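1. The following comprises the amino acid sequence and a computationally predicted model.
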Amino acid sequence: MTPNRWSDLDRPPLNEAALRKALLGESSLWTDLDVVESIGSTNTELAARAARGEAAPGAVLVAEEQTAGKGRLDRSWTAPPRSGLFFSALLRPEVPPHRWGWLPLLGGVAAAGALARSAGVDTGLKWPNDVLTTGKGGERKIGGILAERVGEDSVVLGIGLNVTLREDELPVPTAGSLALAGAQGTDRDPLLRAVLRAVEDWYGRWTEADGDPAAGALLDAYAAGCVTLGRTVRAMLPGGDELVGEAVAVDGDGRLLIASEQGVQHPIAAGDIVHLRPAAGE
């Protein structure tokens, strides 16, 4: 028998009609929502739709499966069909462009908070925008956020979250899923609603503060949820350089401040971070 979208009863398809009814409306940030069965990358497709004039700000594109999903630093993101939430939103930020770099961090704050509330799991953020579960099984990456500029005035914000991946389906040993973290529920419809509503809430605060992360409380929320802070880390920087030190803060530009053994603070705008030791008191 040919497999279909109902073959795996543990992974039913999303209910597009119910999601549209719950999320779209005159007062909502979200203006359209489209669920597709399989696509290369929701970020790539939504950006292309915007370029063709087929998507307006507030459009959300959700895929049951991504065959060429994109992560940070041009890495791939793949997962079995209907095993997670893979979606992108088109935004037209009415804040100064130099503050747009906060959008992926905003997405991380929104996703981590929404999952903690709706799935009942402990979550954290690894700088800059990895979403982790932080329970008894240790820290496991369950999601990531990628923001890409579209034209002169828009951004596509992509979020990928592992929901029901099993141990034998994980791409790397450090990955995880809500199910493996003991989530109280893995129904993707309410989880997607929760995350999109949280993004809308934080985006509204950020916009009202003209993109100022401190005035909009985004900086404090990010710092409170960032498990990188207070730890000894190794930063692998663009160009091949490395820096080892204590991650002491996130600054107003979203950069990670790492204090070297000499006490000099180095702002890191991009790079891979490896957690070497737990924060003091853990």
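-> Right, received. Where do you want to start?

2. going forward, measure contacts and count neighbours with C-alpha atoms only.
-> Noted.

3. where exactly do the helices run in the protein?
-> 16-23, 42-51, 103-119, 188-208, 218-225 (DSSP state H).

4. What are the buried residues along the longest one?
-> Along helix 188-208, these residues count as buried under the neighbour rule (16 or more other C-alpha atoms under 10 Å): 188-200, 202-203, 205-207.

5. Test my guess that Leu229 contacts Gly245.
-> No: counting by C-alpha atoms under 8 Å, Leu229 does not reach Gly245; the two are 11.0 Å apart.

6. Please name the nearest non-neighbouring residue to the most centrally placed residue in the chain.
-> For the chain, Ile145 is the residue whose C-alpha lies nearest the centre (C-alpha atoms, centre = their mean; 3.2 Å). With C-alpha to C-alpha, 6 or more residues apart in numbering as the criterion, Ile145 has its nearest non-adjacent residue at 4.6 Å, and that residue is Ile159.

7. distance of that neighbour from Arg166?
-> In this view, Ile159 and Arg166 are 20 Å apart by C-alpha to C-alpha, to the nearest Å.

8. The two: which has the busier surroundings?
-> Neighbour count, other C-alpha atoms under 10 Å: between Ile159 and Arg166, Ile159 has more, with 27 against 14.

9. now the strands: where do they sit in the stretch 51-200 of the chain?
-> In the stretch 51-200 of the chain, the strands defined using DSSP state E, counting those that start in this stretch lie at 59-63, 69-70, 76-77, 84-91, 123-126, 130-133, 140-150, 154-162.

10. Next up, a structure to set beside the first:
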Amino acid sequence: MTSSDVPDNRWSDLGRPPLNAPALRRALLRPGALWTSLDVVRATGSTNTDLVRRAAELQEGAVLVAEEQTAARGRLDRQWSAPARSGLFFSVLLRPGPEVPIERWGWLPLLTGVAVATGLSRSAGVDTALKWPNDLLVTIGGDERKAGGILAERADDGAVVVGIGLNVSLSAEELPVPTAGSLALAGAVSTDRDTLLRAVLRSLEHWYGEWRAAGGDPAAARLQEAYAAGCSTLGRSVRAELPGDTSLTGEAVAVDGDGRLVLATAQGVQPVGAGDIVHLRPA
């Protein structure tokens, strides 16, 4: 990792200036706040990998942001990349216990999705839909496109590291695949990454605080309701590609109290706790 607190040349790319780490710290690191440290590095393999490795030496609320990730990972160890300073690539360290029973920690990626969507709605003016369990979708030309994703991992000391990757200023020519998108392509009113990161982290602090105060109860924290309202998977015909090379097809009808996607299939109602969800186009 290399620090970018003092960039070599702040204006080497006028369209993509580096993040202002000192200003971000002044805005977010307050007494009593969730966020306890914030570091910005020029490049690293994966912010999640770095925080998982360092978890035992860090307080809850540590934030690590990379201007560029060279070995970024999504779910199922999928690789993805983006040009330097074209998005927000960051991870946060959380310790939900003992206030939240461990069986409710599975809500953390969904909670993060709600927080990101809420923060972006306010700061970028973009409606971000949630595809269960952890994709962030934007609408471009009438089509849903993936603009970001969320990955939660456990550290050896019991902490949870949640990583967020979000395409901000990518042009159509820079998209890694045709089904990808970015906030800029979705018509964002702002692509200032400092503003967007502050909004997302403040939103995450709010939702995490509500959820923890409710003992992890997603209904009491109004998290289950908020997730359902923003989830584009619900009400659609989907195919769930499950571990073990099996699949289920049905209508996504609910997200239950454990964060599982409930499908109404020809064989009855079945909850899905893990797997890839494919949104099927109407016949």
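-> Structure's in. What do you need? Computed from a predicted structure; not experimentally measured.

11. Pro18 of the second structure matches what in the first structure?
-> Using TM-score structural alignment, the equivalent of Pro18 of the second structure in the first structure is Pro13.

12. what's around that match, how many residues?
-> Close neighbours of Pro13 of the first structure, defined as other C-alpha under 10 Å, add up to 19.

13. these two touch, right, it and Leu19?
-> No: using C-alpha under 8 Å, Pro13 of the first structure makes no contact with Leu19, being 11.8 Å away.

14. Ser41 of the first structure: which of the strands of the stretch 51-200 of the first structure is closest?
-> The closest of these to Ser41 of the first structure is strand 69-70. By C-alpha to C-alpha, the value is 4.6 Å.

15. and for the closest one, what span of the second structure is it aligned with?
-> Residues 72-73 of the second structure are where strand 69-70 of the first structure lands when matched by TM-score structural alignment.

16. on that earlier part again, which of the strands of the stretch 51-200 of the first structure sits closest to Leu237 of the first structure?
-> Between Leu237 of the first structure and these, the tightest spacing by C-alpha to C-alpha is seen for strand 123-126, at 15.9 Å.

17. residue contacts, Ala115 of the second structure?
-> Ala115 of the second structure makes contact with 200, 203-204, 206-207, according to C-alpha atoms under 8 Å, 6 or more residues apart in numbering.

18. er, Leu46 of the first structure actually
-> By C-alpha under 8 Å, 6+ apart, the contact set of Leu46 of the first structure is 55, 61, 88-90, 156.

19. Can you tell me which of these are classed as buried?
-> Neighbour-count burial (16+ other C-alpha under 10 Å) is assigned, among the contacts of Leu46 of the first structure, to 55, 61, 88-90, 156.

20. Save these as TSV, and put in distance to Ala270 of the first structure too.
-> Shown next, in TSV, are those (distance: C-alpha to C-alpha, whole Å):
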residue	distance to Ala270 of the first structure
Ala55	30
Leu61	27
Ser88	22
Ala89	23
Leu90	23
Val156	19
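
21. Quickly name whichever of those residues is closest to Asp74 of the first structure.
-> Val156 (15.5 Å).

22. ok, for the residue mapped onto the closest one from the second structure, nearest residue in space, not its chain neighbours?
-> Using TM-score structural alignment, the partner of Val156 of the first structure in the second structure is Val161. Counting by C-alpha to C-alpha, 6+ apart, the nearest residue to Val161 of the second structure once its immediate chain neighbours are dropped is Leu93, at 4.7 Å.

23. Can you tell me the residue that sits opposite that neighbour in the first structure?
-> Using TM-score structural alignment, Leu93 of the second structure lines up with Leu90 in the first structure.

24. what do we get in the first structure for Thr195 of the second structure?
-> By TM-score structural alignment, Thr195 of the second structure lines up with Pro190 in the first structure.

25. Please apply the same query to Val278 of the second structure.
-> Correspondence of Val278 of the second structure to the first structure, assessed by TM-score structural alignment: Val274.

26. Equivalent analysis for Gly61 of the second structure, please.
-> Match for Gly61 of the second structure (TM-score structural alignment): Gly58.

27. State the number of residues packed around the closest residue in space to that match that isn't next to it in sequence.
-> Nearest residue to Gly58 of the first structure in three dimensions, chain neighbours excluded: Trp30, at 4.3 Å (C-alpha to C-alpha, 6+ apart). If you count neighbours by other C-alpha under 10 Å, Trp30 of the first structure ends up with 22.
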